[in-house]
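Student: take this sequence and fold it.
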Amino acid sequence: MNDLQSTPLRLRAGLLSTLLLMLILCIWHVATLRPATNAPGSTALPLTAEQIEYAKLMGKSVDAPKKADGFPTLDQMAQTFVKHFADPFYDNGPNDKGIAIQLAHSLGRVALGFLLACVVAIPFGFVIGMSPMLSRAFDPFIQVLKPISPLAWMPLALYTIKDSAVSGVFVIFICSLWPMLINTAFGVSSVKREWLNVALTLEVSPFRKAFLVILPASLPTILTGL
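Tutor: Prediction:
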């Protein structure tokens, strides 16, 4: 019964979403309309000597038609979309690659930064969670570094590392580190005391206690941090 009642609601919601999309596209089209430059009576102001010198200094041709400024039109967006997806794997040099190659490079950086964060944060969080003294010692540093935005890390990484690819991996690493570290430490420190007492009674070694008692109990919290 509930499914039957929710079906018209879904249809109305889908119709409303479609209408909103069409409205946004119409506003976009109207906002990006430009007056015809070749209309009778329309004259372009000549460039001053300073503007000509500046154009030459920037490597621009003075006689070349000026590129249209402002937000792109829907037609330009469609042409760019078709251009990028017609040949997504082309490679014309380091600064001219297809969208699929660029996407693969970006996903590779994300995967590498995330993997490095896992390798560092999970063991370190385990150690912090098992030691109240280390937890209190490192907590001020974590609380200071955790709120720093990726936009603040990026220029520092570029200035220090001097490599855009490595800097991107570092920013992903540093932004993924804190949620993993905090959740791992919290999960380890929140293991029920009764379970630890049972392991102590059975004289379980610290290594076996960490992998057979603490890790399974804290795994849901660790996965939440990932």
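Student: please count neighbours and contacts with C-alpha atoms only from this point.
Tutor: Will do.
Student: contacts only, for residue 172.
Tutor: 109-110, 113-114 (Cα atoms under 8 Å, 6 or more residues apart in numbering).
Student: and if you look at residue 175?
Tutor: Applying Cα under 8 Å, 6+ apart, we find residue 175 in contact with residue 150.
Student: tell me which helix or strand it sits in.
Tutor: Taking DSSP states H and E as the criterion, residue 175 maps to helix 164-189.
Student: quick one more, to check against the first:
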Amino acid sequence: MNSFSLKNSISNALYFIGSMLVLIGLWQLVTILTKNEIPGPVATWQVFMELMSEPFYDRGPNDKGIGNQLVSSLIRVFSGFGAGSIVAIPLGLLMGSSKTGMKLLNPIVQILRPVSPLAWFPLGLLAFKAAEGATIFIIMITSLWPTLINTAFGVASIPDDHKNVGKAFGFSTWKYITKIMLPYSIPHIITGLRLSIGVAWMVIVAGEMLSGGVGIGFFVWDSWNALSLERILVAILIIGTVGLLLDKGFNALQNAFSYNQK
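Tutor: Modelled structure (predicted):
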């Protein structure tokens, strides 16, 4: 690691620490202003340590450790996100490469994209006859749009020079897709995936509140019923931290592909 990279890493770490201190300060201020109705950082930390003392215990369907809750949510998120990506990427390639495809599919996308995940849940229950399937369905249907739109944009923005190279060398459709279309548009696809995983992680909380059972969203709802605001705040911090890590992971992937294309 050269001196510039080291200085940059130290600077980023210091900014992150400063950001966390600002957050804790604002949090403590809210606690003071609400006369401790909103638990402060110290009380929440104590509950966090209690939960982390045995994160993977399992004492029945509605009594599982915070680690089990988080793992269940991540499995659902990646299942729905993966299914959505399988649908979104081919459709995005079609829309970006074909004016007819864009004109036919874009109105459908614009109608369905703004629909709330809560509105999709009853249809998921009807289709899958189970809350588990319905939760994965609403994650899939609400998270696929950023990937689809970014994929379509990436393909549509391929320069004419690139297309002419394919024509000049007589590329087949498959060779054009693998040698020109995908390599050029993959940074846009990864940007869409990065946005989609964020949407999926937000939707999981609402989905699990409706479906019940096990998961970080159910943990929030169960903590509310138990009137434990500290547990709710712990869950919020865990949700935020996992969301940050997921975003950083996809950002690193995006930077890697962008660097390779230079």
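Student: TM-score for this pair?
Tutor: Once superposed, the chains reach a TM-score of 0.68 (TM-score structural alignment, normalised by the length of the first structure), with 181 aligned residues with a Cα RMSD of 3.0 Å.
Student: what span of the second structure is the helix holding residue 175 of the first structure aligned with?
Tutor: The alignment of helix 164-189 of the first structure onto the second structure (TM-score structural alignment) spans residues 131-156.
Student: next helix or strand past the helix holding residue 175 of the first structure?
Tutor: Heading C-terminal from helix 164-189 of the first structure, the first helix or strand you meet, by DSSP H and E, is helix 193-201.
Student: and that next one, how far from the second structure on average?
Tutor: By mean Cα distance after the TM-score superposition for the first structure, the fitted helix 193-201 of the first structure averages 1.2 Å away from its aligned residues in the second structure.
Student: and stretch 17-27 of the first structure, by the same measure?
Tutor: Looks like 3.4 Å for stretch 17-27 of the first structure (mean Cα distance after the TM-score superposition for the first structure).
Student: residues contacting that stretch, please?
Tutor: The set of residues external to stretch 17-27 of the first structure that reach it, using Cα under 8 Å, 6+ apart, is residue 74.
Student: how does it look with 10 Å?
Tutor: 11-16, 28-32, 74 (Cα atoms under 10 Å, 6 or more residues apart in numbering).
Student: what about the helices in the first structure?
Tutor: For the first structure, the helices defined by DSSP state H occupy 2-31, 49-57, 74-86, 99-130, 132-145, 150-161, 164-189, 193-201, 206-209, 215-225.
Student: may I see the buried residues of the helix holding residue 175 of the first structure?
Tutor: For helix 164-189 of the first structure, a neighbour-count test (16 or more other Cα atoms under 10 Å) marks 167-189 as buried.
Student: OK, contacts around residue 114 of the second structure?
Tutor: Neighbouring residues of residue 114 of the second structure by Cα under 10 Å, 6+ apart: 142, 145.
Student: same check on residue 231 of the second structure?
Tutor: Per Cα under 10 Å, 6+ apart, neighbours of residue 231 of the second structure: 39, 44-45, 47-48, 51, 66, 219-220, 222-224, 237.
Student: state the distance from residue 30 of the second structure to residue 233 of the second structure.
Tutor: Residue 30 of the second structure sits 13 Å away from residue 233 of the second structure, going by Cα to Cα, to the nearest Å.
Student: anything in contact with each of the two?
Tutor: By the contact definition Cα under 10 Å, 6+ apart, residue 30 of the second structure and residue 233 are jointly contacted by 38-40.
Student: which of those has the most neighbours?
Tutor: Tallying neighbours with other Cα atoms under 10 Å puts residue 39 at the head of those, with 22 neighbours.
Student: quick check: the alignment partner in the first structure of residue 187 of the second structure vs residue 134 of the first structure, distance?
Tutor: The equivalent of residue 187 of the second structure in the first structure is residue 220 (alignment by TM-score structural alignment). From residue 220 of the first structure across to residue 134 of the first structure, the span is 23 Å (Cα to Cα).
Student: likewise for residue 171 of the first structure?
Tutor: 25 Å.
Student: and if you look at residue 141 of the first structure?
Tutor: Residue 141 of the first structure is 12 Å from residue 134 of the first structure, where distance means Cα to Cα.
Student: and for residue 147 of the first structure?
Tutor: 21 Å.
Student: quick revisit: kindly reformat the shared contacts of residue 30 and residue 233 of the second structure as JSON lines and extend each row with distance to residue 201 of the second structure.
Tutor: Formatted as JSON lines, these follow (distance: Cα to Cα, whole Å):
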{"residue": "38", "distance to residue 201 of the second structure": "25"}
{"residue": "39", "distance to residue 201 of the second structure": "25"}
{"residue": "40", "distance to residue 201 of the second structure": "25"}
